[in-house]
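Pasting the sequence and the predicted model now:
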Amino acid sequence: MNILIIEDEIITATDLKETLEENGHYVQDICKSYNEAINAIRIKVPDLAIVDIKLRNSTTDGIAIAEELNRDFDIPIIYLTSQADNATFDRAKLTQPAAYLLKPFRHNELVYQIELAYNHFLINKPVVTNPSKAESVFFPYQKGHQKIKKKQIQFIKAEGHYVNIYIENEKKPLLFTMNIGYIAQFFTTSDFYKLTRSYIVNLEQIVRFDAEFIYFENSQEKVSIPQGQRQDFLKRVALIKTP
């Protein structure tokens, strides 16, 4: 299993790495801060992340990092921390971790928790055959699911633990409690483009764009184009330039 360690204590991180490798796992990276963790995951998404909560040299703590991982990626998270107070635990619980272990950790317990966490993750992960090739997707609706044709979706916007699905000719977006990282697996064909960590746009629904915004067919909504993403976006559209 490919595992990311987010831990700023060198001794603990080294002990973790040795324990994991002795049990057949691969440690993708050891990160000491928010920026290091996000950069590592952008390079390669791990199978599981072990996260310390109190990070001395980070702009945010481990729980804030886990919140972002939940929003953009679909991986199990195990907290390994010395924080045993109820307030921290209650806050961590909101991120739906696979486990919450206290330091100092017992090697066998950690190994078993990792196996259980990943097994539970795989069992509960929806099994879909080539979901990106399906012409329609079924979203939760009342006590069942409602079909939405992909070609009708203009863009998807993430807001915290929610996603808004903007559909052509609909005045209001559909709102769902889920992260955009999970939804992204259903929209990997060439007509869908992940503009930022919070936006997936349907290139076929774009009616025009300028230096700042993308506009959609029969819609008053618009999506901002980040300056650093503009060149990559232009490569994804059939752009005819003035001779």
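Perfect, thanks for sending it.

make it CA atoms for all contacts and neighbour counts henceforth
OK.

what's the following helix or strand after the longest helix along the chain?
Using DSSP state H to assign secondary structure, the helix with the most residues in the chain is helix 107-124. With elements assigned by DSSP states H and E, the helix or strand that comes after helix 107-124 is strand 136-141.

helices or strands up against that following strand?
When contacts are defined as 3 or more CA pairs under 8 Å, 6 or more residues apart in numbering; DSSP states H and E, strand 136-141 sits against strand 144-149.

what's in contact with the next helix or strand along the chain from the strand it packs on?
Moving toward the C-terminus from strand 144-149, the first helix or strand encountered (DSSP H and E) is strand 153-159. Identification of contacts with strand 153-159 by CA atoms under 8 Å, 6 or more residues apart in numbering yields 71, 163-168, 179-180, 198-202, 205-206, 216.

Take this one as well and set it beside the first:
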Amino acid sequence: MKSPASAPAPGGYRILVLEDEFIIADSIERNLVRNGHTVTGKAISYEEAVELYEEDPPELALVDIRLSGHLTGIDFAHFLNEQKPPIPFIYLTSQMDGTTLDLAKETFPAGYLSKPVQIPSLLSTIAVAMHNHQSDPGVETVTLKDGRETHVVDTASIKYLEAEHVYLRLHLSDRPALVLRASLSELLSQLPETEFVQTHRSYVVNLKSVTRYTKDSLHIGSDVIPISRGRRQEVLAKL
């Protein structure tokens, strides 16, 4: 449901709310407006949220992970990450199982809020999310040539790289894996040293994608990445 159009007060932001419980959504809207923000729309489903976003793009989204339909808030988060430029979003959550938490982490949310939402926490989380977003110097990308094709990839979307003979498989958070003819070392040289580490002769991992680890392996969701003995000290020091 689209909310009446209005400009946010100074210091306020334009916010889309995806929440399928009407009472919670209405309470959030009232408190956001009371504190100088504008609600661009309230959606109860993935499809409605996409429609509202395309009709009136917000600056930030509040996203309930569990929705009544087939598609979830995590699916909407992937949609937001694919937009140019992407906007920050904050998850609204009840208790999450381990699998759901792993899937949520892979979308790089700006924050999490437990339900029932406490308004002071909501307002401070929005303020921090927008400050961090506005302070971001920009999205870093790498450009990869594969024959006649050129691929531009956001470094933040790379979960890990996997070398397969003369091919390189890029496992990405915002689209299916990309396979091209390239060397692991060539791409590694283009990536931020503080964010990526080579764990094995065949693997490079985005440290922000790691959900758990042991001395022998890193876990990215359900994927297990080996750590070679010779690289163990460097890898563990970066975690």
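Done, it's in. Note that the coordinates shown come from a computational prediction; the quantities given were computed from them, not determined experimentally.

Any idea what the TM-score is?
Comparison of the two superposed chains (TM-score structural alignment, normalised by the length of the second structure) gives a TM-score of 0.54, and 150 aligned residues with a CA RMSD of 3.2 Å.

follow-up on the earlier one: tell me the average deviation of the longest helix of the first structure from the second structure after fitting.
Mean deviation of helix 107-124 of the first structure from its aligned counterpart in the second structure after superposition (mean CA distance after the TM-score superposition for the first structure): 0.5 Å.

Where does that helix end up in the second structure?
Helix 107-124 of the first structure falls opposite residues 119-136 of the second structure when the two are matched by TM-score structural alignment.

How about the contacts made by residue 64 of the second structure?
If you count contacts by CA under 8 Å, 6+ apart, then residue 64 of the second structure has 18, 19, 20, 73, 91, 92, 93 around it.

re the thing from before, how far out from the middle of the chain is the match of helix 107-124 of the first structure?
How far stretch 119-136 of the second structure lies from its chain's middle: 15 Å, per CA atoms, centre = their mean, to the nearest Å.

Buried ones in that stretch, by neighbour count?
Using 16 or more other CA atoms under 10 Å as the test for burial, stretch 119-136 of the second structure gives 122, 125, 126, 129, 130, 133.

With distance to residue 28 of the second structure as extra columns, can I get those residues in CSV?
Shown next, in CSV, are those (distance: CA to CA, whole Å):
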residue, distance to residue 28 of the second structure
122, 9
125, 13
126, 12
129, 17
130, 18
133, 22
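
follow-up on the earlier one: report the buried members of the contacts of residue 64 of the second structure.
The neighbour-count test (16+ other CA under 10 Å) marks 18, 19, 20, 73, 91, 92, 93 as buried among these.

Which single one of the residues you listed is nearest to residue 180 of the second structure?
Within the set of those, residue 73 lies nearest residue 180 of the second structure; the separation is 31.3 Å, counting by CA to CA.

which one is the counterpart of the closest one in the first structure nearest to, not counting chain neighbours?
With TM-score structural alignment as the matching criterion, the partner of residue 73 of the second structure in the first structure is residue 62. Distance criterion CA to CA, 6 or more residues apart in numbering; nearest residue to residue 62 of the first structure, sequence neighbours excluded, is residue 53 at 4.0 Å.
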